[in-house]
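Undergrad: mind folding the following:
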Amino acid sequence: MIRCLLLCAAFYATTPFLTAAHAAEDSASSKPNIVVIFIDDLGYADIGPFGATKQKTPHLERMRREGMKLTSFYGAPVCSVSRAQLLTGCYGPRVSIPGVLFPQGPTGLNPTELTIAERLGPLGYATACIGKWHLGDQKQFLPTAQGFDHYFGIPYSNDMQRVAKGGDAPVVPLLRDDKVAELLTDDQQSRIVERYTDEATRFIREHKDGPFFLYFPHTAVHTPIFPGEAFRGKSDNGRFGDWVEEVDWSVGQVLETLEEAGLDEKTLVLFTSDNGPWLIKGADGGSAEPLRGGKGSTWEGGVRVPTLARWPGKIAPGSVCDAVSGTIDLLPTFVCLAGGELPDRPEIDGRDLSEVLLGNSAQSPREAHYYFSNYQLEAVRQGPWKLAVAAQRETMGRGVSRDAKEGGRLYNLDQEIGERTNLAEQYPEIVAKLGRLADQMEAELGGDAPAARRPAGEVANPTPLYPMEARKPKPKASGKKPVALNETVRPEVLSAR
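TA: Predicted coordinates for the structure are as follows:
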């Protein structure tokens, strides 16, 4: 807490105050607006600043020129976990969100967990969540029950479609606050980026006197892929590239709205993704090159995500930082920049990134980064060194490669970002050091007897958001054993833990 207060004091010292009569007003206006643009399944190499060439992303290139490129920023292997981490500042297992939540599930983010919105609201922030939520679709788990003033979006993945009662086509619900406003068919999903963007820019204009926190988690570019009509066929990378280009357009609309409202220098905009690309989707799945692996894995390609931060006058233009950081660090960073403070309890895994973003440090504020797959700790990173302590599958839907069946593998990510050369025999002292860190974290959060895991929220009798047709019986299995998926953690499995 003391460190955060000192950093915040240094930040506010850079903001001039006018007169005592204007002190209260100036104090409020000095709090930065915060916008988090969170993309779904966007790979490390899917935007121009990180190497994409087949789809054009000029607005993200602008963010890179005018802000910071974070090259070692981490999400989580799958959707719900990464969202829980971003909003609570904790690893998914700490808050018992280890995998993907499903519609009408009994489990969600526990209402006792304090989200970024709940931390910033008392500091005078207007808050809104626009887009994909995916932390439980029961009323007590929705954004408006977790500190957000308003919500507009699809509450889970856009492929979690069901046929509504009396209907003949699969749909997903579009919510406004905690009520279903519409049921969207596939064709109607093609306007979802446009509609989210209209809501987001309207929120910015309506709250231009600030401060505000806009959490903008896109449905794109999760499959099924539905680029808007104006973007179809525009890229050189099929419909996937088209949807990336529409996401880039949306970023441009946000930046333009901030500029028109005179909020550029008052607003921190952070762009990132929840996890790596869904590689088994082929042309619809994106790229993590030169990283190894994809969505559902704890290889770098599954969890290291393309990230940009822009704040004119505060973040140096054209800067690049390779310090280890991630979604768990956003909550403490935003609270500090807003002039707040965090109590010592409950435990938060993230650390304040203010010094990194403001260019005062190139060092990670965390001792290490931990890679969980569900409740299993699979790897730990400190500096350039990454120790895999368990087997790692390549990506969701694929098994474990021959060179990854055992733990105890050591990689130097500065020397070889692709994680192919095991250096454990050459550096036994580093293996031992990182192994001790892994053992400590495993005892704290992993396995069947964790010392510091907090419970998820649970509902006794979950109800659907809209009346649905009964599911047709599934055809009998072929007898072949399917490949296990990191993606899938059914609600009944979660609630049994």
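Undergrad: CA only for contacts and neighbour counts going forward, please
TA: OK.
Undergrad: tell me the contacts of the residue nearest to residue 278 when sequence neighbours are not counted?
TA: Leaving aside its sequence neighbours, residue 278 sits nearest to residue 285 (CA to CA, 6 or more residues apart in numbering; 4.7 Å). For residue 285, the contact set (CA atoms under 8 Å, 6 or more residues apart in numbering) comprises 41, 223, 240, 277-279.
Undergrad: now go through these and say which are in helices.
TA: residue 240 (DSSP state H).
Undergrad: name the nearest of the contacts of residue 285 relative to residue 431.
TA: Minimum distance to residue 431 across the contacts of residue 285 is 29.2 Å, recorded for residue 277 (CA to CA).
Undergrad: please give me the structure for this one as well, since I'd like to look at both together:
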Amino acid sequence: MTRGFSVIFFGVLVWFCERTKAADNPNIFLIVADDLGWNDVGFHGGNQIPTPNIDALAYNGIILNSHYVQSTCTSSRSALFTGKYSFRLGMQGDSIKAAEKRALPEGKLMPQYFKDLGYETHLVGKWHLGASKWNETPAARGFDHHFGFFNEFISYYDYLSTWRYNDKDFTGFDLRRDGEPAFDEVGKYSTDVFTDHAVKTIENNDVNKALFMTIAYNAAHAANEGKPLEAPQETINNFKHIADSNRRTYAAMISKLDDGIGALVEALDKKGMLPNSVIVFISDNGAPTVGLSRNWGSNYPLRGIKDTLFEGGVRGAAFIWSPLLVQSARVSTDLVHITDWLPTLYSAANGDIGAVDPDLDGIDQWSSLVYDLPSPRNDILINIDEKTRNAALRFYNWKLIVGTSQNGTYNEYYGDTVLDNIEEPSYNTSAIYESPAGRAIRKVNYTPLTEPEYEGLRATSTLKCLPPKAKKNPCDPASGAVCLYDIPSDACEENDLAKYFPSVVRRMKRALVDYRQGLVPQADQEIDIENADPKLFKYTWNPWVDCSDSTCPSPNIG
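TA: Predicted structure coming up:
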């Protein structure tokens, strides 16, 4: 054997061993943005808010253009961690409020599956699945460590959360490090704080132990009344092209989120973990452009906002990136639901899918994603809410909507209201290529994308409404009508086809009736503010059932 051939053979052997190692126990990173608008990431066509790190990962991975979530925070997180439709859990309605005695029902959650595979499990950021008792908090539900907050929202610098009950405000601190209040973080910007904690966890990780981490940012959920949106002023100053001051701050919040994701990818690269990692990015629901918890996000051109079952509320920005994906750098229009991530990521971690709860609604899509095979999913039950009598279903290309939420107040188009009369900057593909994520990706991608290829993928993933002269037939379910849309050709839900395809309507209504048999009714929203009052716990939001005052510490339940 010649010396030259030996060198080549050794190089191939090293490459093969690295690839074999990469297929064993990959590190899993699940990034959840909060109330992010469809149009507020560059890869969907928006120029107003540059997101170079997010875009770099999306283009070099798989953009999931038909990724569906629930329409509110708690219901989406319930579906994510259980792999079950939220209506099977009684979590299909309003999100959990502070001081409310309601929590995710007992059952095995995603982090517990990964613990079974030997992973170290971390939750950074938002929980929002119940915290009236310590055994409802992350440490009792499968996470080895939690650094974050229990309730729906916090302010971005002082970590306070204010709720109004009986015409009185109740304010408490809500940031914890493994159960203990993290007062030392006050004054630091929360997006940076969560990123820094995740980065330090990566830096300190034992490379012989696989890592499962959910980073659930509070960006860009609105915080307390009076200062719902917050970001560093130097970042806000980068968006002087945006006239509306609230939208300008929102843009800065998304920019900081993007910076954080770039820092995470850099940390993985420096630690040598990037070639053996899977990164999933999702939004928990659409942006509330107007109305309750308004954050000035844009779901353009989609109809509806958060807490509606139109596309703007339930079609979330999402992608997956990993060197383990054989067929990447593409836009997928296959149906994917938030429940799919439990079995899909478990399969990616080489778990025996037969060990997963057979009653899951989620479908293992790992092979379909890796090899660009046809998706095994052809329908999605978007939601059934027995209180509002609102339901929606995707079946192949069709979408059926019955009933409405909030009396139909937010069933129209709002995303363009924050985009009017603004001279947007041009799309900067060089910034994507040279972003921290872009640079790190090129080290593990043997055929890195070029800037023109970015533009091609972006054009494919950008949704367009029907042409102005196209036939349109408006439908508003608030009037009692049943609305039917052909979503691949009518993503903006402008042309109701119910009267033209009555057999499709009948079939889908029967499917809703069948699904309805498995519905678990929503529990009453019992607000126990007398016992949960933060002043009883040194002005922190604290589990209060079986606790009477601040002497009730976090038990060792990890």
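Undergrad: what does the residue nearest to residue 278 of the first structure align to in the second structure?
TA: The alignment partner of residue 285 of the first structure in the second structure, by TM-score structural alignment, is residue 296.
Undergrad: before we move on, what about residue 361 of the first structure?
TA: Match for residue 361 of the first structure (TM-score structural alignment): residue 373.
Undergrad: one more: residue 389 of the first structure?
TA: Checking TM-score structural alignment: residue 389 of the first structure goes with residue 402.
Undergrad: do you know how far its match is from residue 498 of the second structure?
TA: 11 Å (CA to CA, to the nearest Å).
Undergrad: which neighbours do those two have in common?
TA: In contact with both residue 402 of the second structure and residue 498: 482-483, using CA under 8 Å, 6+ apart.
Undergrad: for residue 389 of the second structure, give me its contacts.
TA: Residue 389 of the second structure neighbours (CA under 8 Å, 6+ apart): 402-404.
Undergrad: return the member of the residues you listed nearest to residue 516 of the second structure.
TA: Of all the contacts of residue 389 of the second structure, the one sitting nearest residue 516 of the second structure is residue 402; the distance, using CA to CA, is 13.1 Å.
Undergrad: what count of nearby residues applies to that closest one?
TA: 21 (other CA atoms under 10 Å).
Undergrad: show me the contacts for it.
TA: 389-392, 477, 480-483.
Undergrad: mind doing that once more with 10 Å?
TA: The contact partners of residue 402 of the second structure, taken as CA atoms under 10 Å, 6 or more residues apart in numbering, are 309, 384, 389-393, 476-478, 480-484, 509, 512.
Undergrad: just residue 370 of the first structure next, same as before
TA: Counting by CA under 10 Å, 6+ apart, residue 370 of the first structure has contacts 74, 76, 91, 298, 377-382, 386-387, 437-438, 441-442.
Undergrad: same question, residue 392 of the second structure
TA: Residue 392 of the second structure neighbours (CA under 10 Å, 6+ apart): 308-310, 380-385, 399-404, 482-484, 508-509, 512.
Undergrad: ok, and the residues you listed in the first structure?
TA: Checked against the first structure using both residues aligned by TM-score structural alignment, their matches' CA atoms under 10 Å, the contacts of residue 392 of the second structure keep these contacts: 309-310, 381-385, 399-404, 482-484, 508-509, 512.
Undergrad: let's see which of these end up in strands.
TA: 381-385, 399-402, 482-484 (DSSP state E).
Undergrad: give the aligned equivalent of residue 331 of the first structure in the second structure.
TA: Going residue by residue (TM-score structural alignment), residue 331 of the first structure aligns to residue 342.
Undergrad: check residue 90 of the first structure too.
TA: So residue 90 of the first structure corresponds to residue 84, using TM-score structural alignment.
Undergrad: show me where the stretch 1-150 of the first structure has strands.
TA: Along the stretch 1-150 of the first structure, counting by DSSP state E, counting those that start in this stretch, strands occupy 33-39, 68-70, 73-74, 107-108, 126-130, 150-153.
Undergrad: tell me which of those is the most buried.
TA: Comparing the strands of the stretch 1-150 of the first structure by mean neighbour count (mean count of other CA atoms under 10 Å), strand 107-108 ranks first with a mean of 29.
Undergrad: equivalent range in the second structure for that one?
TA: Taking TM-score structural alignment, strand 107-108 of the first structure hits residues 102-103 over in the second structure.
Undergrad: now do that stretch: everything it contacts.
TA: Against stretch 102-103 of the second structure from outside (CA under 10 Å, 6+ apart): 74, 78, 89-91, 95-96, 128-133, 136-137, 522-527.
Undergrad: go on, stretch 107-120 of the second structure?
TA: With CA under 10 Å, 6+ apart as the criterion, stretch 107-120 of the second structure contacts 25-28, 78-83, 121-123, 138, 140-145, 205-206, 209-214, 341-343, 345-346, 349-352, 355-357.
Undergrad: what segments of the stretch 301-450 of the first structure are strands?
TA: Counting by DSSP E, counting those that start in this stretch, the segments of the stretch 301-450 of the first structure that form strands are 307-310, 319-321, 325-326, 369-373, 376-382, 385-388, 409-412.
Undergrad: columns distance to residue 117 of the first structure on top of these, output as TSV?
TA: Converted to TSV, the strands of the stretch 301-450 of the first structure look like this (distance: least, CA to CA, whole Å):
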stretch	distance to residue 117 of the first structure
strand 307-310	19
strand 319-321	27
strand 325-326	18
strand 369-373	24
strand 376-382	29
strand 385-388	33
strand 409-412	37
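Undergrad: between the ones you listed, which gets nearest to residue 196 of the first structure?
TA: Judging the strands of the stretch 301-450 of the first structure by CA to CA, what sits closest to residue 196 of the first structure is strand 307-310, at 20.3 Å.
Undergrad: about what we covered before: what sits against the match of residue 90 of the first structure?
TA: Residue 84 of the second structure neighbours (CA under 10 Å, 6+ apart): 78, 338-340, 342, 357, 359-362.
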